[in-house]
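[1] make a model of this:
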Amino acid sequence: MVRLLKALVFIIFISFVGLVGFAYLGDMDPEQQTVTQSLTLDVD
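    Coordinates of the predicted model:
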């Protein structure tokens, strides 16, 4: 039972380190582009 608990703690720790590493080193900036659309107003 202790081995299972140690393995679970190890997996949680590795997951946390991976998440923090991805947050600091991952490229999560969205690609931006300009979008234009013509609009015709029919006011009578």
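
[2] okay, CA-based contacts and neighbour counts for the rest of this
    OK.

[3] quick check: L25 vs Q33, distance?
    Look at L25 and Q33: by Cα to Cα, to the nearest Å, they are 24 Å apart.

[4] and these two? Which one has more around it.
    A direct count of neighbours by other Cα atoms under 10 Å for L25 and Q33 places L25 higher, at 9 against 6.

[5] and the residue nearest the centre of the chain?
    For the chain, M28 is the residue whose C-alpha lies nearest the centre (Cα atoms, centre = their mean; 6.4 Å).

[6] this one as well, want them side by side:
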Amino acid sequence: MVRLLKALIFLVIVGFIGLVGFAYLGDMTPQQAEVKESRTLDVD
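    As a prediction, this is how the structure comes out:
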């Protein structure tokens, strides 16, 4: 039971370190592009 608890704690710590590393090093910037679309207005 103690080995299982140690393994679980180890996995939680490794997961937290991975999450922090991804937050700092992961490139999560959105791609930006200009969108132009012509419209014809029906004005009566």
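
[7] TM-score for these two?
    After superposition, the two chains reach a TM-score (TM-score structural alignment, normalised by the length of the first structure) of 0.95; 44 aligned residues with a Cα RMSD of 0.5 Å.

[8] where does the residue nearest to the centre of the first structure land in three-state SS?
    coil (DSSP: H, G, I helix; E, B strand; the rest coil).

[9] also I9 of the second structure?
    Three-state assignment for I9 of the second structure (three-state DSSP): helix.

[10] ok, now how distant is R3 of the first structure from F10 of the first structure?
    Plainly put, R3 of the first structure is 10 Å away from F10 of the first structure if you go by Cα to Cα.

[11] what do you get for D29 of the first structure?
    From D29 of the first structure to F10 of the first structure the distance is 31 Å (Cα to Cα).

[12] more crowded one of these two?
    Neighbour count, other Cα under 10 Å: between D29 of the first structure and F10, F10 has more, with 12 against 6.

[13] so how far is L4 of the first structure from the more buried one?
    From F10 of the first structure across to L4 of the first structure, the span is 10 Å (Cα to Cα).

[14] now do the shared contacts for those two.
    Common neighbours of F10 of the first structure and L4, using Cα atoms under 8 Å, 6 or more residues apart in numbering, do not exist here.

[15] what about L19 of the second structure, how many neighbours?
    Residues near L19 of the second structure, counting by other Cα under 10 Å, number 13.

[16] could you check which helix or strand contains it?
    helix 2-25 (DSSP states H and E).

[17] give me the mean distance between that helix and the first structure.
    Comparison of helix 2-25 of the second structure with the first structure after fitting gives an average deviation of 0.3 Å (mean Cα distance after the TM-score superposition for the first structure).

[18] okay, and that helix goes to which residues in the first structure?
    Aligned using TM-score structural alignment, helix 2-25 of the second structure spans residues 2-25 in the first structure.
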